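> no sequence for this one, just the structure:
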C-alpha cells in the first residue's frame, strides 16, 4: 500500500516551506494572560526554537462574547506578533466549545445521554452534532475567521474543531439526533423491509412498521439490538464528520490554498478514521502515553503507525503531547528526565512532521491547571523548559527530516472500525477486546523492530509479504474475498480467533465458523470453548490445515490451537487462542522468517528501535531509539 505515496498536494508544500524543519511548539492560549506575559512568550519561543503553534482552540467565547458581537482585535495582535517572531500558526476554528450564551438561547443544542441526561455548559464539547442550530452558529464563526485571516502571513494551516468525539463519544440521543438517525437509516437501507432484514428484527418482536418507531439505542431493559448499535456508531462517526465537513467547506471557499487538519484522540472506536482521513490534508494526532505504563512506548508506536496509515504512508503531525504529567488520570506520573525527548523522537521516527505540546504555558486556573506545559508554573528556569528548548534546537538541526516519508513496510496489520463496532456490541461467547487484540499482534513486530503499516480492509494489500488480521468478527463476503485473494496470490495471512463470524449486518454465516475463511484457513471451528479464567479456546476440525506444535502452537484442551494451511501461492495461519506475549512473539518470529519479513537493522538488542525515513532526494535516514538509556541518534543509511 505504501510503495508509492504519490505526489503530495501543493497546500502541504506551501505549509512546510517556511518552517524549514520539523514543526516544534505547542498549543498557545494567550487569552488566559495579559500583555506582560505575551511579551515574555515571544522571547521564550525564540529561545526554545518554537516555529509552530496552535492558536484559538477554545477561544469562541473570547472572539464572540455576545451573539454576533465579534471581537478580533486581540487575535489580530497575536497573529501579527507571532508573524513578526517567525512563528507560524495552526489556527483553530474555535468551535470545540461553544460559549454559554448559545446554550441559554438554544438549549436544544445541548447533547443528551442514552439514559436521558442532558449535558450542560461548564466543561467543553457541550453540543449535539446533529443540531442545525449549532452548525449554523459554528459555520458563521468560521466564515468570519476565514475571511479575516486567509491571507495572514502567520497562517500555516487550519485546525478544525478539536478532538472530535472525545467526550460525547457516542453522539447524542435527543429528538433532533433521533430524527437524523432515521434519515441516515433511510439513506443506508432505502426501505423498512431492508432494515428489518439487516437488523434481524424478527427476534424479540422488534419489527418496525414505520420509520418513526425507530429511536437511537437508548437505555433498555436488556441487551439492545446489536445491529442497531453498530449502525448507530457508524451514524455517530458520520454525523461528526458532517460537522467537520461543514466547516471545511467554508475554508475551501474562502482560503483554498491553506491546508486543513483536525486532531484525533488516542486510537479509539469512536470514529472510523479511515473514513475521515481523505478529508484531511494532513493527519494530526494527540498522544498521551502514561509514564507509569511499561507498555506505553508500544501503544504509542501502534497509534503512530495508524496515523501514518490513514494517508497511505504520508507524514503526520503530533499536535499534542504532555511535556511531563497530565491532570486527568487517577495517578498522574511525571515524565522523568529525557522521557520528553525520547517520546518526541519516537513520533518523528514513525513519521511525524511536527512535535507540539499541550500546552505552551501552564494555566493558572481551570480544569487543566495541573497539566504540565512547556513553560511551567515555576517559569522558564526549570528542567521542563530547558529540556523543551534543547529538543527544539535538536529538531531544528535536522531539517532533512521535514517531509521525509517513512520507508514502506513488508508487514501490515488490518484495522477495521465496522468490525470493531460489531465485536463490542455484547452478548458474545466471551468478551473480546478488539483494540487489545490489535495491540497484541502489533507488539511482536514492534519488539523485533520490524516496521508495520496499519491498513484498512479496502486498501491495497499486494505490497505486503505478511498481513496480520486480529478479530475480524464481522466482514462482508466481498471484503473476505479480498483477503482470500491476497493469500492465493502469494501473501502470508495470520488470522486470530473469532474472525469471519458474521456478515456486515452482524448476521452469522451458517455452515460453520469462520464463514468465508473456512476454505483459505483449511478448517472449521465447531465450538467456542472460553475458559473460566477468561481465556479463549475453540474446538477445530482440520480440513486441510496442519496443526502447529511447539511454542505458540501448543494444543488446547480439545485440539490444536494454531494451524497452518498452504493455499494457492500463499499461506494462511490461524490462532484459535490467546497464546500470550512470549508465545505469540515466537510464533510471529517463525512466520516472519518463512515469508522474509525482517527488521530494518539485523541483530538489534531488545529495547532498541530503528525506523527509516526517506527524503525527496532518496536519502535514507535511520532514527535509532534506545529505551535502555534514552539515547537517540539520526544516521544516514548508505546501504
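Done, it's in. Only a predicted model underlies this, so the values are computations on that prediction, with no experimental measurement involved.
> drop to CA atoms for contacts and neighbour counts, all remaining ones
Will do.
> excluding its backbone neighbours, what's nearest residue 396?
Distances taken as C-alpha to C-alpha, 6 or more residues apart in numbering place residue 21 nearest to residue 396, at 5.5 Å, with adjacent residues excluded.
> so who does that neighbour touch?
Residue 21 is in contact with 395, 396, 397, 398, 399, 400, 401, 402, counting by C-alpha atoms under 8 Å, 6 or more residues apart in numbering.
> how about a cut-off of 6 Å?
396, 399, 402 (C-alpha atoms under 6 Å, 6 or more residues apart in numbering).
> can you select the buried ones among the residues you listed for me in ChimeraX?
Selection of buried members from the contacts of residue 21 for ChimeraX, criterion 16 or more other C-alpha atoms under 10 Å:
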select :396,402
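> now, which of the contacts of residue 21 sits nearest residue 208?
residue 402 (55.2 Å; C-alpha to C-alpha).
> wouldn't that closest one be in contact with residue 22 here?
Yes: in this structure, residue 402 is within contact of residue 22 by C-alpha atoms under 6 Å, at 5.0 Å.
> any shared contact partners between the two?
residue 353.
> pull up the gap between residue 273 and residue 136, please.
25 Å (C-alpha to C-alpha, to the nearest Å).
> I misspoke; the intended subject was residue 503.
Taking C-alpha to C-alpha, one finds residue 503 at 38 Å from residue 136.
> here's the one I want to compare it with:
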C-alpha cells in the first residue's frame, strides 16, 4: 500500500484545511499568492462541504471544487481531498431521522453542529458511500490530488435502536451464544441474566450503576462501527486510485477509538494536536501524542491539525506567544512528522469557529501569525531534504491499551482520582524530563528491541499480554510496572488474588491484601520519597532482590517498591521528581541514556536519523554543550562545542 512518502516526495507537507466555499472566489487567488509566499505545498479540501456538494438528495455541485482543484494544481499545491461525511446536510436528518444518533437517555442529536450521524445507520452509510463514489470517480486522476482524507475526527456514539440491533449482531460475533455472553458479562450479579437476544441493549441510562463488561463491550463495538464506516469509504477511494495513500485524523489520546487497530487500516497515520499554550507541560503533552502517533505509524506520520494561534473551545483561549508555534512544529518533526498542517488556512469570519485561529488570521498578511507561518515554511523547506523518511530513535517503550483504559476508568472503582491518561502523562513526563525519548507499544507487541519497557498502568491484561510481559522480562529486558496492573482479564473479571498470579511471582509479591487509595492531595511516606494517589498493602514472598518500604501509617514496613531481577513493581505514584529519579536510575541500569548529557532542564533533545533537534521550551536563552562541530540546518552555519538557543529557540544539527 502507498504511504506518506508517496505524498511527500522528499518534502515536509506544509499547509492545512482550506475552506474556499466560505469565501468569494476572488479571495481564492489571493490565497494562492499567500500560500506560495508562506511555503505552503499542501491543502486539505472538502472536509465539511457535503451540503455544498450535494445540496439536495442525489444532486451534485462539483463546479466550485473543480475550479479550486485546478487552481491548486496550477500553483503546484497538492490536495488532500476529504470525503465530507463527518457533517451530513440538514436535509438528511430531516428526511431520514434514522441517520441521527441518540444519546444514552434516548435524546436525539440534531443537525446544526457536526458529527451528527449514526455510525450504524444503513441510510447514512448508503449516502456516504454514494458521495464518496462520485468524488473518487471524478477526482482520482486529478494531477493535484496527493492523498485521501476520510471523514474527520471520528467521535460519535449512538445508543439508538438501529445501533442496538447492530450491537446485538456484534455481540453474537464476539461471544457466540447467550450463555457465553452471560458468563462474560457476569450477569448472575443483580439478576441480569439474558434469555433472548432481543433483551440485550446498549448500556443506556440505568437506575444505578451499569454492568462494567457491557460498557466495555459497547466501547469496543463503537470503535469497530466507526472503523467500518472508515473502511467502507477508504475501499471506495482505493478502488479508484490505488496509488494514493488514505488517512483519517485521530484526536489526541481520545477514548473512543482503539487507535492501535485503526492504525493498521491506514496508509498514513495522522493526528490533531492542540496543547494549551499556557500549560507548563504543553510541550510534554505534545511529545506524548507525537510519540504515540509515531509508534502507531511505525515510522513517519502526519500532523493533520494544530493551531497557528488560539483555539476557541477552552474557557479562556490564549494565543501562542511569539515563537511557540515554530517550536512545537519543529518538535513534531523531531518526533517523526513528515507533515505539519493546521486547522485552518484562513480564519473564518462566521460560524462556530470564527475565533479559532488560522494561518492567515483576521489581521491578514501583516499579522504576526502569518509572518510566523511564513518563517516556519522556510525552516521546513531547509530541513526537509535531510529529514523526510527518517526515523526518530527510542530505546524505551511505554505500554498503552485502549481496552485497559475502557475497563479501568469506569464507575465503582476504588478511586476516581486515578485515571489511565493521567498515569500515562505522569510516567511519560518523568521520562521526558529525564531527556529520555520513548516509543509507545501495545502489551501484545514484540518488545524485544527495547532495553526498558514501562507500564504506567494496565488494569486489564489478556493472557497473551501477560505471557508477552513474562517472556520479555525472562528474556533479559527491564520491566517497570505501576500499580493496578494485571488486575482484570479481558472481560473485566478480577483475577484470583487481585493480580495475575504470574505477575505476582515475577515481582516477588506473595499476597496483595488491600488497595489503599489516597485522597486528592494526600501523600504516603516511603523511604526516600513521597507517594501520591495510591498505596497497597502487600507482602513480599522473600524472592525480591530489593524493596523500598512504606514509612509510618497503616502500611509501615511493607514494600512500596519491589525489584526482583530486572522486574520492578511500584505500588504508589511517586511525586514527580522522585518518579523521574527512579526511572532515570532504572534506565541507566538498562543501558539507556539521553542523547546528550548535561542538558538544561528546559531543553528537549531528540535524534531523528542523523539529525539532532534541540528545542528550548523556556522563555530565556540557554547554552547547550555539544561534542564537536555540527551544521545548524536552520541557520546554515557551523557550531562548535556549544550552541545558544534563544527564547523558544531551536537548532537542527547535522554532524
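Nice, thanks for sending it over. Here the structure is a predicted model, which is why all the values come from computation and not from measurement.
> got a TM-score for the pair?
For this chain pair, the superposition-based TM-score is 0.94 by TM-score structural alignment, normalised by the length of structure 1; 612 aligned residues with a C-alpha RMSD of 1.4 Å.
> related to what we said a few turns ago, taking the contacts of residue 21 of structure 1 one by one, which sit in helices?
residue 396 (DSSP state H).
> with distance to residue 338 of structure 1 as extra columns, can I get the contacts of residue 21 of structure 1 in TSV?
Below are the contacts of residue 21 of structure 1 laid out as TSV (distance: C-alpha to C-alpha, whole Å):
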residue	distance to residue 338 of structure 1
396	18
399	22
402	23
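> over in structure 2, see which of the contacts of residue 21 of structure 1 survive.
For the contacts of residue 21 of structure 1, the aligned pairs still in contact in structure 2 (both residues aligned by TM-score structural alignment, their matches' C-alpha atoms under 6 Å) are residue 399.
> show me which of the contacts of residue 21 of structure 1 is closest to residue 417 of structure 1.
Nearest member of the contacts of residue 21 of structure 1 to residue 417 of structure 1, counting by C-alpha to C-alpha, is residue 402, at 30.6 Å.
> helix/strand/coil for the aligned partner of residue 422 of structure 2 in structure 1?
In structure 1, residue 422 of structure 2 lines up with residue 436, judged by TM-score structural alignment. Judged by DSSP: H, G, I helix; E, B strand; the rest coil, the three-state class of residue 436 of structure 1 is helix.
> so what's the residue count around residue 436 of structure 1?
Number of residues near residue 436 of structure 1 (other C-alpha atoms under 10 Å) recorded here: 12.
> what residues are up against it?
Here residue 436 of structure 1 is in contact with no residue (C-alpha under 6 Å, 6+ apart).
> let me see the contact set for the residue nearest the centre of structure 1.
With distances taken as C-alpha atoms, centre = their mean, residue 267 lies nearest the centre of structure 1, 3.9 Å away. Under the criterion of C-alpha under 6 Å, 6+ apart, residue 267 of structure 1 has no neighbours.
> can you show me the helices along the stretch 551-655 of structure 2?
576-589 (DSSP state H, counting those that start in this stretch).
> ok, for the aligned partner of residue 60 of structure 2 in structure 1, nearest residue in space, not its chain neighbours?
Mapped onto structure 1 by TM-score structural alignment, residue 60 of structure 2 lines up with residue 70. Spatial nearest neighbour of residue 70 of structure 1, chain neighbours left out: residue 64 (4.5 Å); criterion: C-alpha to C-alpha, 6+ apart.
> what's around the one you found, how many residues?
17.
> and the longest strand for structure 2?
Longest strand of structure 2, by residue count under DSSP state E: strand 622-632.
> now that one: which residue numbers in structure 1?
So strand 622-632 of structure 2 is aligned with nothing, judged by TM-score structural alignment.
> that strand packs against which elements?
Strand 622-632 of structure 2 is packed against strand 637-645, strand 650-654, with contacts defined by 3 or more C-alpha pairs under 6 Å, 6 or more residues apart in numbering; DSSP states H and E.
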